[in-house]
Every structure is written in C-alpha cells, then in structure tokens.
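> Next one to model:
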Amino acid sequence: MKIKAVYINKPGEIETRWVEYPEKKENEVLIKVDSAGICGSDIGAFRGTNPLVTYPRIIGHEVVGVVIKEGKGMPDNIKEGDRVIVDPYIYCGHCYPCSVGRTNCCENLKVIGVHIDGAMQEVVAHPAHLIHKIPDSVKSEMAPLAEPLTIALHALHRANLKEGEHIAIIGAGAIGLMAALSALRYNAIPVLIDIVEERLQYARTLGIPHVINPAKTQVVDDIRAITKGTMAQVVVEASGANSAIRQALDLASFAGRISFTGWPKQETSLPTNLITFKELDLRGSRTSAGEFGEALQMLATLKINPADIVSKVVNIDEVPDAVRELDQYPERYLKINAVFH
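Take a look at the predicted model:
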C-alpha cells in the first residue's frame, strides 16, 4: 500500500510522491496525519542551508493526527482514535543531558524531518511516548502551531522571565511573535524588534505594546527610553542574524539574561569584557523540553489564538509550491499549515 509524502530529493527539488506505508515497531504508534506546519527548518532543508539535513528526506516535524494503532509506552491518557501532536525530538535517554532532564539537547538527538524522515506524510510511525493529546477545542488544522509555541516558551523559560520585566525580542516571525504574546500572558512587557514593518504593525494589532524597526531608528536608544534607562532584563534572540546576536548584549540590562533561540549560519564574535562587566547570563535555547502541555493549554484557552499566527492553509499537494513561495518571499506569511484529508 502506498501513501503520499512531501519529499525533498536534494536542495531545490521538492515534490509530493507516493511512498511505502510505514511499518511500526512495538514501541511506536501509527498516526493518520491530519495536518502539518511548514517550519523554517523545512525551508532550510529545501535551500540546502541546514547542515544537519541529509537527502533524500521526507520533511515535517509539526504534525497532528489520529492514533490508528497503539504502541508500548504510550501515555495513559491517550488511546486509539485520539488526536495527538508528536514531539519530534527523539532523544536517547542515556547521555548526560538526558540524565538531568534536558532531553532537548541530547548528545544523540534525532529530529524527524531533519536527521531522519519526517511526518509530512499521510500515515507516520512515531515513538509512542513522544505524543501529546490535543484538547477538543483546538482545531486540527491549527494544532501544529503548538510545536513552534513550545520553542517560544522554552526561550522564555531559559531566561527565567518574571512578571513586570522588560523583554526585548529580536525577530518578529512566528516564534518571535509568539514569544512576545506569551510574555504578555506572563505579565511582562515585550518589545518586538524587526526590519519588516508589516510584521511590527500586525504585532501592534495583537496588543504588543512596543515595536522597533532598526531600519528606522536606533534600537539601543529606544530600549533605553522604554525602560527608563535600565535596558531589558531579558533579551530573546529569535532571528539568527549575527548582527542581532551581537546587539543582544547592548540591549540587555546589567545582570540581564539573554536567551539565544535563533540559529546563526556563522560564528559570531562577542565582547567578553562586556559580558563580564554587565555580568550577563547567556543561555542557548534549543527546541523545547516539557513545554507541550503549556503550549496546548494556551491554544485551547486562546491565550495564544492560533488564527492570529497561521496565515494560510493548503493541502498536501500544494505543500511543494508553498515551500517554494516561502523560500522566495518569507515575509509574506507568518505560518503556513497543510491539511491532509
């Protein structure tokens, strides 16, 4: 039996093709996929700029579907017929990071759609313990958003954001915007920074109180004015731009915390004297670890309204064209999801 899958043969070559129906192992569930989100890492795989991707590759790691066959190790609250979202980060459980609960930075981490085939296919086998039940109030076509929301939340958690603090967020893509909206829900004060003016103005309509366009103004001066001289107690770098990584140190207050969740293409030189002088805490923020429950509840209660983030919904056959469009015009959409049935 054959099923449809979105397949990248090599950089620049993407198609929907027929592949073999997956066989599941004892500790895996079989999921009939309802919907999937197109992520920046999928675009990186298409461009050939993601060094972790090998080819050919079925893409997709933001995936929602229905359990059609149970597996050993499945969470007790999930049964056949339930809607679930997959946790796409397959960890070994034996290395040091895994032993201290930081499975997201497992030394042997395998990310579906990157290191191994992904879930942008009509049926997928996935480790039974890495699935989460979706609340009834969250529509399947919107539910994949929970995965990138976990990344935004993890960045805030890594920086230990507190109520009343100013948080500067560099990058107003889907993750940056959701980090800003989540900061509002935490009763912090977000400042969103991006060079795409349309994204900033849209963020204002969603209630983000402060936005800054570096192409139009001096970011450091604006942050100083907004914070009455203190600067931002927390900075989240969500763009991956080398210049933004460097500037994060200037935006942070003395004793500030910086969370780096953007993935830079090249190494960035940082002034260690400034890090020491301001006694800054610099923390990497990779994927997520334990945030799915919070993310799903935020979507279910509309603390984060998925309709505010998902710009477009396509079907599986339209995914290749959607990937090409995002490659050429990334500023057009915050998020594109695909429905499979």
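> CA atoms for contacts and neighbours, from now on please.
Fine.
> which element is Ala255 on?
Ala255 belongs to strand 252-260 when assigned by DSSP states H and E.
> so what's Lys72 up against?
Shown in contact with Lys72 (CA atoms under 8 Å, 6 or more residues apart in numbering): 26-29, 128.
> Check whether Ile304 really touches Met298, as I assumed.
Yes - Ile304 lies in contact with Met298 (CA atoms under 8 Å); the separation is 5.5 Å.
> So for the two, which sits in the more crowded spot?
Ile304 (21 against 18; other CA atoms under 10 Å).
> where do the strands sit along the stretch 51-200 of the chain?
Assigned by DSSP state E, counting those that start in this stretch, the stretch 51-200 of the chain shows strands spanning 57-58, 62-69, 83-86, 89-90, 110-111, 123-127, 131-133, 166-170, 189-193.
> and Gln266, which of those is closest to it?
strand 166-170 (17.5 Å; CA to CA).
> to the chain's geometric centre, what's the distance from the closest one?
Remark: strand 166-170 is offset 17 Å from the chain centroid, using CA atoms, centre = their mean, to the nearest Å.
> now stretch 141-159
With CA atoms, centre = their mean as the basis, the mean position of stretch 141-159 lies at 6 Å from the chain mean.
> how about that stretch: buried residues?
By 16 or more other CA atoms under 10 Å, the buried positions in stretch 141-159 come out as 141-156, 158-159.
> Check what contacts the strand holding Ala255 and list those residues.
Contacts for strand 252-260 (CA under 8 Å, 6+ apart): 155-156, 158-159, 230-238, 245, 248-249, 278-285.
> compare with the first, here's sequence two:
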Amino acid sequence: MKAIKLDEPWKVACIEAEKPVPGPGEALIRIITAGICGSDIGAFRGTNGLVSYPRVIGHELAGIVESIPEDNPKGIKVGDKVIIDPYLYCGHCYPCSIGRTNCCTDLHVLGVHVDGGMAEYFCHPADMLVKMPENMDWVLAAMAEPLTISLHGVHRGGLKAGEYVAIYGAGPIGLLAGMVAEAYGAHAIVIDLVQERLDFAKSVGIEYVINSGKEDVVAEVAKITDGNMAQLVMECTGANVCIRNSLDLVSNAGRITFTGWPKTETSLPTDLFTKKEIDIRGARTSAGEFEEAIDLICSGKVDVKRILTKLVSMDEAADTIIDIEKNPGNYMKVVVQVGEA
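Here you go, the predicted structure:
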C-alpha cells in the first residue's frame, strides 16, 4: 500500500509499505481522505518536539471499515463509513477516569507518537471510530477532526450566545473557532498580522477582524465590546506575545483558553489574574467532540469547506507538504484523496 512517511525532518515521501493486520480489538480501515495539519508541517520541519522518526503522518482521517470485531461497543459493521478519533489514551489514569481522556498521562497521538493513517489502509481500536452519516462528503469528513480542536477550546471557555470572543490567529483552528462562535450566537473577533487572512475570515462570516500589525488591538476590542472587553479570549497561535496580550483583551471575570503550543515560556503579569479574576484554561486536542463536529458540518451551521484550499492525490501529497512549508500563506486547509469510495 501507499503511505506518506517522514524518514527524518525535511525528508517526506510517498512510499510502499506492508498492508497492516489488525490486532485484538482493532478494525481495519480503508482510508478515503486524510487532512494535512499544521502539526504535520511541524513534523516535517523537525520543530514539533513530540514527534519521533521515522513516522507515517496523518491524524485527520475518514474511511470505510474492512474488518472489525463483531462485539465492538458502537455496533459498527463492515462497510460502514467512519471518522477516526486519533487520540489514544490509557483509560486508567486519573484524567481518563474522569472522562478527560485528552489529558491522559500517556496520550499517544497518531502521526506524532505512533504511526498515523495517511496510508491506504490503517488499523485502529474499534471503540475509537465515529460513524459517519451516509450522505456526508468525504472531504468534509476529513475536516471534522480540526473542528473538534476548535470546539474543545470553545467548550473549555464556556462560550455563550451573546458573548464576545477574541481569537488570536486566523489559521484553520482560529477560523473554525470563529465559525463555531458565530453558530453559537456569539460575536467573534479574529486577530492576525496578515491582512489577506483577515479578509478571508470576513468572507467566511467572521463578524469582526483586527490587524494586530496596524491597529491598537486593545482599543479596537474595547470599541467593539462597548468597553467591556471579551468575555472569552482564545489563543490559537502559540506566539508568546499573543499569549501575553490575551490578558489585556479579556474582560473582568472573563476566561482565556490556550490552544496554541508555544515553543518557549511566556512571562505573565499574574497580578492581572487576581485583579480581573480571570479563569485561564488549557485546551489540548479534543474529547468527545466528534459527534457535535459532524452535526455542525452536516447541518451547514459550520461550512468547513470554505477553508479548503485544495484536494490532492497521494502522489501529490509529499510535494504539497514541501510547498506548504515554503509558502504557508498560500494554503489554509489541504485534504489528500487517499482512496476511492
């Protein structure tokens, strides 16, 4: 079978690999579509410290069940269309015991800690498959996983209708978070340095955008919110300056969720935590959000196809990854057509 593999940083190729054989409790999935994530680009660059090599990448996956244990807990059958939940958890540590499986002390993410599924066939625990609606578009199915990341940040922040959410970063996760906010009846304010991305954000229905390179972000958020500032700030870039500035944008009694992964520590004025009585929460991956993501996509409440840049073949995938790394401004979201439905 074909698979997209990183031998080491800066070396990516479409290779021939052995078709996998499912182990106990596993299903064999014929992969139809797979999304290329920013973390895959980080793995290619060698800047994602969690990735080990060599590594088959890919964790945004949808496919058709080829084989599955009959006693699987979700009643999934051979021939069913499924989306893969890519976060392997132990099930017995403290976070897992309270349902916070994304915080597992031994979490393994596909394409990062273990081989991913950007391959023609993939084996995965049968209880970590999510059944797709029959009429769901395969390209959209591969975009459900990044939507769960945005949803998790929104959920961690407790966003309610009528509130303002300031979102740092007009990349896929920030844009999807803004689209979710609008679907929830909240007001999204997306902040970025790149005007083209902000123009794109407006085109997909984001209510407010601010260019942090040209405008006074604090003053603009104050103006938009009638001086109250944002009840929720979502930091989706991992940039230290944005992490720091989140404290200035949040309202008194507001909340901040940190979804981006900073490379270095950020110095923060902790007196503001107390003065504003801010709730600050991490938001890592997702847990239990796939069903809502699928519903938002299939209902059209979040039109994820608006952020799709292009669909490429397996043979084009490696070169596309190289080009995304060189020209990130040309891409928002790319999906790989791995197989035919």
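> what about the residue sitting furthest away from the middle of structure 2, which SS state?
The centre of structure 2 is farthest from one residue, Lys275, which by CA atoms, centre = their mean lies 32.4 Å away. With DSSP: H, G, I helix; E, B strand; the rest coil as the basis, Lys275 of structure 2 sits in helix.
> show me the contacts for it.
Here Lys275 of structure 2 is in contact with Asn252 (CA under 8 Å, 6+ apart).
> From Gly25 of structure 2, how far off is it?
For Lys275 of structure 2, the distance to Gly25 of structure 2 (CA to CA, to the nearest Å) stands at 51 Å.
> again with Ile224 of structure 2
Distance, Ile224 of structure 2 to Gly25 of structure 2, using CA to CA: 52 Å.
> counterpart of the strand holding Ala255 of structure 1 in structure 2, which residues?
Aligned by TM-score structural alignment, strand 252-260 of structure 1 falls on residues 250-258 of structure 2.
> where's Asp221 of structure 1, which helix or strand?
In this assignment (DSSP H and E), Asp221 of structure 1 forms part of helix 219-226.
> mind listing what's buried in that helix?
Under 16+ other CA under 10 Å, the buried positions of helix 219-226 of structure 1 are 219-220, 222-224, 226.
> so how far does it sit from its counterpart in structure 2?
Relative to the matching residues in structure 2, helix 219-226 of structure 1 has an average distance of 0.3 Å after the fit, by mean CA distance after the TM-score superposition for structure 1.
> and that helix, what does it pack onto?
Counting contacts by 3 or more CA pairs under 8 Å, 6 or more residues apart in numbering; DSSP states H and E, helix 219-226 of structure 1 packs against helix 242-251.
> mean deviation of the helix it packs on from structure 2?
In this overlay with structure 2, the average offset of helix 242-251 of structure 1 from its partner residues is 0.4 Å by mean CA distance after the TM-score superposition for structure 1.
> For that helix, which residues meet the burial criterion?
242, 244-245, 247-251.
> ok, now stretch 48-58 of structure 1?
Buried, per 16+ other CA under 10 Å, within stretch 48-58 of structure 1: 48, 50, 53-55, 57-58.
> and of the residues you listed, the nearest to Asn108 of structure 1?
The closest of the buried residues of stretch 48-58 of structure 1 to Asn108 of structure 1 turns out to be Val53 (CA to CA; 14.6 Å).
> for that closest one, what are its contacts?
Contacts of Val53 of structure 1 (CA under 8 Å, 6+ apart): 45, 113-115.
> three-state assignment of the alignment partner in structure 1 of Phe200 of structure 2?
Aligned by TM-score structural alignment, Phe200 of structure 2 pairs with Tyr202 of structure 1. Following three-state DSSP, the label given to Tyr202 of structure 1 is helix.
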